[in-house]
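Asker: sequence first, predicted model second:
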Amino acid sequence: MEQSGTSALLQGAVQDLASDVVSALRGGDHVRMSGTSAMDDVEGSLILAAVRVLGADLLLPHVLFPTPPDPEALAAFRRTAEAYPPRPEAGPTVHWSHWAMRRTLARLGSPLPAPPGTDAGEPGTEWLETATWQVLTHQLAVLAALAVPGEDSAVARVARGRPVDLARGFVRAVRRRDWQQAAGAGRWLTVVDGVPDTLGLETGLDFVELMGGTDARVALQVQAARITRAAGALV
């Protein structure tokens, strides 16, 4: 029961943070995390865990818009990256998520060295290059924080090379009512070229947002996709 309660608290904290990011994306404002420096150990650990789940997307508004991050939000983001370095045996998406956080910190003028014993460069993409279109879509949705216009990475290059597979995965996720995966795949489809015109991505994103209901993580991905499209990304 205690573990279930902790999980529910974490999910709630993630949703709250994602809602803040969505508001900032819609209004071009700061992601606000006022009071985090004064939290007790339990509250602070919960916030850091929630930041870890959102990863680089926590500060996405400050990457897409020329607004400096709130100092407390930046500090919490940096503390999370420092507190949760990926273990050597961790899966590739964990390594890539941490790499994305370090890239965001560097872009915002607060660079963080790579964890001891790890390569400072990009993680590998071998597992992604040979993935089926179903696995590709799932993994890219997990790494949707890397789908940032104008930002290059090995993961983005794999995505750019498989737009039709990604489109198939988007449709499959919608049919399976997996709104988070559909939203993440849809976001990637706004930063790659060669997406089939018959996909109807804009209408599809509207539908995903509607069906995602109150899930702020779905809304975050859809809003990020819309900003990318408005900025003139190829679709």
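Answerer: Done, it's in.
Asker: from now on I want contacts and neighbour counts done on CA atoms only, so please keep to that.
Answerer: Noted.
Asker: list the buried residues for the longest helix that the chain contains?
Answerer: Counting by DSSP state H, the longest helix found in the chain is helix 2-27. Buried residues in helix 2-27, counted by 16 or more other CA atoms under 10 Å: 10-11, 13-25.
Asker: show me what it is packed against.
Answerer: helix 41-54, helix 60-64, helix 216-230 (3 or more CA pairs under 8 Å, 6 or more residues apart in numbering; DSSP states H and E).
Asker: buried stuff in the shortest one?
Answerer: Along helix 60-64, these residues count as buried under the neighbour rule (16+ other CA under 10 Å): 60-64.
Asker: looking at these, which is nearest residue 86?
Answerer: Checking the buried residues of helix 60-64 against residue 86 by CA to CA gives residue 60 as the nearest, at 21.2 Å.
Asker: how close does that closest one sit to residue 31?
Answerer: From residue 60 over to residue 31 the distance is 9 Å, taken as CA to CA, to the nearest Å.
Asker: putting a second one here so we can go through both:
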Amino acid sequence: MYAEATADLARRVLDALHGVGGTAPLADFVDGCADPKAALAAVRVLGADTLAPQALTGAAAHPRDVAAIAQAAAVFPAPVFTQPPPAGLIENWTAAWRDWATTRLVAHHGGAVSEAAEPQAGPALTDARSWQRWSGMMAQLAPLSLPGVDGPVRDVARRNPVPLARGTTRAMLRRDHPTAARLVRWLAALVQERVPLPLDPLPIVDHIALHTGGGPRIALDLAVARRMLVAGAGAD
């Protein structure tokens, strides 16, 4: 049920990114879902990506959507890390980063919500020498590639375009399209910021779109990447 709700919400966010649907898609989704708890869980799973339309267009977040995000956080509290995580807690630590990004975007786009504490970075984030492991972690942090989420994670991405490109290429060779779609978002974000890359992200976006069965979450990742690539090209 939770997976279905997350897929449905991803479709709603993608529609909003394309200018389709109502002005408060998150609230409408929660209000109309047969299982409100599953709907709130979906809001938590997508995290900052629920505000991708606002991040990419500069629009304000609807107050009802902000209330839905706050309600989801109250029902499903995020973990808090005051120290860098031990190896077994990386997934909880990346969830804490995504929660921090969500509250940053809410505040950036006119909403009033308690800002989540910024997790400690530590070597798990800053050391990209083991690029296979590191790029897998950055895939989990893909929502932080959205405009308006500046901070330590984006700083590390700016410093490591080659490991990001290697991770994307590895995911493509392994036909791990969900991971590749998340990593190509980081490459698109670096294009938008004029960071030199060792490869062109656009053919990767096109390849994933052509060779996967789709699915709303991959479609959302690719739509976000395309928007950032267009913005980067338009600024030339």
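Answerer: Nice, thanks for sending it over. Since the model is a prediction, treat every value here as computed from it, not as a measurement.
Asker: TM-score of the superposed pair?
Answerer: After superposition, the two chains reach a TM-score of 0.83 (TM-score structural alignment, normalised by the length of the first structure), with 218 aligned residues with a CA RMSD of 2.4 Å.
Asker: circling back to that earlier point, now do the shared contacts for residue 60 and residue 31 of the first structure.
Answerer: Common contacts of residue 60 of the first structure and residue 31, defined by CA atoms under 8 Å, 6 or more residues apart in numbering, comprise residue 21.
Asker: what segments of the first structure are strands?
Answerer: Taking DSSP state E as the criterion, the first structure contains no strands.
Asker: name all residues that make contact with residue 156 of the first structure.
Answerer: Residues near residue 156 of the first structure by CA under 8 Å, 6+ apart: 146-147.
Asker: ok, and the closest non-adjacent residue to residue 155 of the first structure?
Answerer: residue 125 (6.5 Å; CA to CA, 6 or more residues apart in numbering).
Asker: roughly how far apart are the one you found and residue 91 of the first structure?
Answerer: Taking CA to CA, one finds residue 125 of the first structure at 11 Å from residue 91 of the first structure.
Asker: mind checking which of these two has more residues around it?
Answerer: Using other CA atoms under 10 Å as the criterion, residue 125 of the first structure and residue 91 rank with residue 125 on top: 16 against 10.
Asker: what lines up with the more buried one in the second structure?
Answerer: The alignment partner of residue 125 of the first structure in the second structure, by TM-score structural alignment, is residue 121.
Asker: how much space is there between that match and residue 96 of the second structure?
Answerer: According to CA to CA, residue 121 of the second structure and residue 96 of the second structure sit 11 Å apart.
Asker: in the first structure, which residue is closest to the centre?
Answerer: Nearest residue to the geometric centre of the first structure (CA atoms, centre = their mean): residue 145, 2.8 Å.
Asker: what's the match for that residue in the second structure?
Answerer: Match for residue 145 of the first structure (TM-score structural alignment): residue 143.
Asker: do the same with residue 166 of the first structure
Answerer: By TM-score structural alignment, residue 166 of the first structure lines up with residue 164.
Asker: that match: how many residues sit nearby?
Answerer: 28.
Asker: okay, now the residue nearest to it when sequence neighbours are not counted: neighbour count?
Answerer: Spatial nearest neighbour of residue 164 of the second structure, chain neighbours left out: residue 135 (5.9 Å); criterion: CA to CA, 6+ apart. Here the number of neighbours of residue 135 of the second structure (other CA under 10 Å) works out to 27.
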